[in-house]
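1. here is a sequence with its predicted model. Questions after.
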Amino acid sequence: MNASRAWTAAGCAAALVAAALSTSARADEASQVQFCYDPARDAVSRVVSGKCTGTVISESEAEVRQQARRAAIAGQIAAPDRTLPAVKGYGTGFFIGTRGEVLTSLHTVAACKDVTVLTRKRERLPARVVARESATDLALLRTRPHAVQPLVLDASGDPSGRDIRIVGYPFRGIGPMQALIVEGSIPSDMSPPDGRVPVSADVRFGHSGSPVIDRQGRVVGLIAQKINSAAVYAATGVTITNLGLAISAGDLARFARGAGVSLPSSYPDGGDAAAASALQAEAQAEAVVRVDCW
């Protein structure tokens, strides 16, 4: 055997010895690790020998338990809770009387088996429809009396040109749990033929039944619908964005009084302008509820 072959043979032998030692080391390391099953958490973990506080199990049993746990978690994520009824839809409403009267849109509650209202304090109250009017798409709900100041309607004149705010529960990816405020105005250059009030604001699904409130804190309308911008453009070639229609305060007052509601004519302090800031920030939101259809 020449020198080069001798070195090659020696190198191979050294490599084999190193591999054997490495395999032996891994075997020793593996023998020092155990699979430990914790029944309280239904979890499997690898621990150093002697450190298992649950039950020592084999590697094959550990794999079976881990697969079962993954399947159970996936099932919980995929399967909805069938014990709870599904909400068919929702809208907005607001208190207009002291006996639990809530005004909203008829189309929000027309097909409901049950109706509830969700207050700003996240209290869910059962409600029932006690009056409805298809021509104006209005509905009156009654729930138990709630300790909030009802909103005041202003049916005294034309609200055109006023700055307003809409307080409601617009859909923004999820149904909000708190009333949101959207600023806007009432255009003075539009007169819908059906007597409804045009509202220039970011009106969305969920706003139906929302009060349209002027800077004096009075309701001048109730949101009925959002203008379909695509349909208007297809029919006229005119682009319209952020425009909705509201039922006038005059129609709201007539409908409510016809249903026997005693409407407040002013806010308790007697000064609408002085009360406006507080009402808009707090009391108005307190009087606005989410109407859920079940």
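-> Received, thanks. Residues are numbered from 1 along each chain as shown.

2. only C-alpha atoms from now on, for both contacts and neighbour counts.
-> Fine.

3. which residue ranges form the helices in the stretch 151-294 of the chain?
-> Here the stretch 151-294 of the chain has its helices, by DSSP state H, counting those that start in this stretch, at 229-236, 249-258, 272-278, 284-287.

4. beyond the top strand by length along the chain, next helix or strand please.
-> The residue-count maximum for a strand in the chain (DSSP state E) belongs to strand 124-133. Per DSSP states H and E, the first helix or strand lying C-terminal to strand 124-133 is strand 138-142.

5. let's bring in a second model and compare:
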Amino acid sequence: MLLVPAAHAQGPAPALPTAKPRPPAPAQPAADPAYEAARAAFEALPEAQRRAIQDSLVWTGDYNAVTAGTFGRRTYEGIVGWQRRQGVEPTGILTVRDRPALDAAGEAVRKSLRFTVQADPASGAVIGVPEKLLARKSPLPRGTRWQSTDGRVTLDTTSSPPGGTDLDALFERATAVTPERKVTYKVRKPDFLVVTGETPTGRFYIRHAAGADGIRGFTMSYDKTLTAEVDRLVIAVANSFSPFPNAAPAPEATPSATLSPGGARPGAGAPAPFAPPPLPGSVARPVATGLALGNGRVLTAAAALETCPSPLIGGAPARLTLRDPTGALALLEGGQHAQGAQPPAIRVEAPASGEALVVLGAEAKGAAVAPGTAGAGSVFAPLQPGAGGAPVLDRSGRLVGLVARFPATPRLIAGVMPPTSHALVPAGTIAAFLAQAGVAPGELAPAHPQGASLGAAAAPVLGSVVAISCGR
């Protein structure tokens, strides 16, 4: 479904075994001049204009991702596709004539559906509603229902006061699979979740966000035969959704504070996009995920650094100090924020096929928690670019592996990666490598049973997840 610090000054490093010669990095594909020119032109625009272009492309049916104002292949291909249909040169760069024409085309479709972004007093959220299609409106407990006259398309808002429920409980309920219900995409972040799926006759999109005022969300469901028409509306509704419009932006959270066992980040008020985009104007997007071990050391998958000769942690240079004999793991040094981290407990025995797992991937700020399922030497999970090296835990919080690599050309849907099988560096290899480096694994806290929720399993390790970016 389309539419979810400077390095710490240290003395000489302790002697470590000599690292194996590093194989030459594979040649990177040549840059596409047309794409790079389009990127430069797009990024030179103010953010409001960039978002408006993407919003118009949503309505013209040429873009099916987050209107975050960031440039990527979907934005480029959306502009090129629209230009081709207009019979103009498909450069990916909108001229002074293209912009008004694109805006008018998007606005015409929006108006034809009477798409109105409005406050919903019953839930407290703000949401866009295609009122021509969803002409019937009725109250729900702590929410509102908009529905088509034939009942084939429904949009429900919902809310829960603080302490009424939590994201973990909602996530478990939303991802429940039955013979009549299949989940096609699921993501659980510190302060929001997205789940999509289908039944024999219909499709659904669920989103909930947590903040100081409780939890607010919406569900959109529709008949499968209406997919071509309604998928675009799902994206527009999701992009318009503001769960806590009157809340002040929350202060910047440290990575260790981004997820509590209950799942909600206290004070979170700013609306999160329905699928997390890169953060424009902030730190570089991670090329890999690292697991801080303390004393400035960070463990990651070696394959995640194949095309990054100059890794950075927290914006500061990181030094490769050791690779394991199999070439699967790399140990870096650098980053003050990694000084006090403690290694997690390690589970050497492989998880059983189908066992519920948790994957912690680094993002531009903080870390993301994704549910996973164990396969044969792999994990099946909806990970995002930069997840190579991400630690994988069982539901008791023990490390069972690292994501070995992330696809160089991932297949994104609505700007996000659908659940995919990713190979793991097994825990036994990790344990042997850490022993070689003189790093002792941690001990499992007795309060974490195997059946713990995503939040409870991830919380002790979340603060040790660091983003690795690439210097030029």
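-> Perfect, I can see it now. Here the structure is a predicted model, which is why all the values come from computation and not from measurement.

6. hang on, the earlier thing: what lies in contact with the longest strand of the first structure?
-> Strand 124-133 of the first structure has contacts (CA atoms under 8 Å, 6 or more residues apart in numbering) with 106, 109, 114-119, 138-144, 255, 259.

7. do that again at 10 Å, thanks
-> Residues outside strand 124-133 of the first structure that contact it (CA atoms under 10 Å, 6 or more residues apart in numbering): 100-106, 109-110, 112-119, 138-144, 146, 255-256, 258-260, 289-292.

8. show me the contacts for residue 167 of the first structure.
-> With contact set as CA under 10 Å, 6+ apart, residue 167 of the first structure has these partners: 92-94, 178-183, 207, 209-213, 223, 280, 284-285, 287-289.

9. 6 Å instead, please
-> 180-181, 210 (CA atoms under 6 Å, 6 or more residues apart in numbering).

10. would you mark the buried spots in stretch 23-41 of the first structure?
-> For stretch 23-41 of the first structure, a neighbour-count test (16 or more other CA atoms under 10 Å) marks 34-37 as buried.

11. still on that earlier bit, looking at the helices of the stretch 151-294 of the first structure, which is closest to residue 76 of the first structure?
-> Comparing the helices of the stretch 151-294 of the first structure against residue 76 of the first structure with CA to CA, the closest turns out to be helix 284-287 (36.7 Å).

12. Provide the aligned range in the second structure for the closest one.
-> Using TM-score structural alignment, helix 284-287 of the first structure lines up with residues 461-464 of the second structure.

13. could you check the angle strand 138-142 makes with the longest strand of the first structure?
-> Calculated by axes from the mean of the first three to the mean of the last three CA atoms, to 10 degrees, strand 124-133 of the first structure forms an angle of 140 degrees with strand 138-142.

14. a helix runs through residue 206 of the second structure, doesn't it?
-> No - with DSSP: H, G, I helix; E, B strand; the rest coil as the criterion, residue 206 of the second structure is strand rather than part of a helix.

15. how about it, nearest residue that isn't a chain neighbour?
-> The shortest distance from residue 206 of the second structure to any non-neighbouring residue, by CA to CA, 6 or more residues apart in numbering, is to residue 219 (4.5 Å).

16. flag every buried residue along stretch 222-237 of the second structure.
-> Buried positions in stretch 222-237 of the second structure, judged by neighbour count with 16+ other CA under 10 Å: 222-224, 227, 230-237.

17. where exactly do the strands run in the stretch 51-200 of the first structure?
-> All strands of the stretch 51-200 of the first structure, identified by DSSP state E, counting those that start in this stretch, fall at 55-57, 89-95, 101-105, 115-118, 124-133, 138-142, 163-168, 180-185, 197-200.

18. just the helices of the stretch 151-294 of the first structure: most buried one?
-> Each of the helices of the stretch 151-294 of the first structure was scored by mean neighbour count; the highest is helix 284-287, a mean of 24, by mean count of other CA atoms under 10 Å.

19. check the mean deviation of it from the second structure.
-> In the superposition with the second structure, the average deviation recorded for helix 284-287 of the first structure is 1.2 Å (mean CA distance after the TM-score superposition for the first structure).

20. tell me the counterpart of residue 224 of the first structure in the second structure.
-> Checking TM-score structural alignment: residue 224 of the first structure goes with residue 404.

21. OK, contacts around its match?
-> Contacts for residue 404 of the second structure (CA under 6 Å, 6+ apart) come out as 301, 388-389, 423-425.

22. top of those by neighbour count?
-> Neighbour counts for the contacts of residue 404 of the second structure, by other CA atoms under 10 Å, peak at residue 389, which reaches 35 neighbours.

23. quick one: the aligned partner of residue 383 of the second structure in the first structure from residue 266 of the first structure, how far?
-> Counting by TM-score structural alignment, residue 383 of the second structure corresponds to residue 203 in the first structure. Using CA to CA, to the nearest Å, residue 203 of the first structure is found at 27 Å from residue 266 of the first structure.

24. neighbour count for the two, which is higher?
-> Higher neighbour count among residue 203 of the first structure and residue 266: residue 203, with 26 against 16, using other CA under 10 Å.

25. quick one on the thing from earlier: buried subset of the contacts of strand 124-133 of the first structure?
-> Neighbour-count burial (16+ other CA under 10 Å) applied to those gives 100-106, 109-110, 112, 115-119, 138-143, 146, 255-256, 289-292.

26. how about the longest helix along the first structure, which residues of the second structure does it hit?
-> Taking DSSP state H as the criterion, the first structure has its longest helix at helix 3-31. Under TM-score structural alignment, helix 3-31 of the first structure corresponds to no residues of the second structure.

27. who are the packing partners of the helix or strand following that helix?
-> For helix 3-31 of the first structure, the succeeding helix or strand toward the C-terminus, using DSSP H and E, is strand 33-38. With contacts taken as 3 or more CA pairs under 6 Å, 6 or more residues apart in numbering; DSSP states H and E, strand 33-38 of the first structure sits against strand 43-48, strand 55-57.
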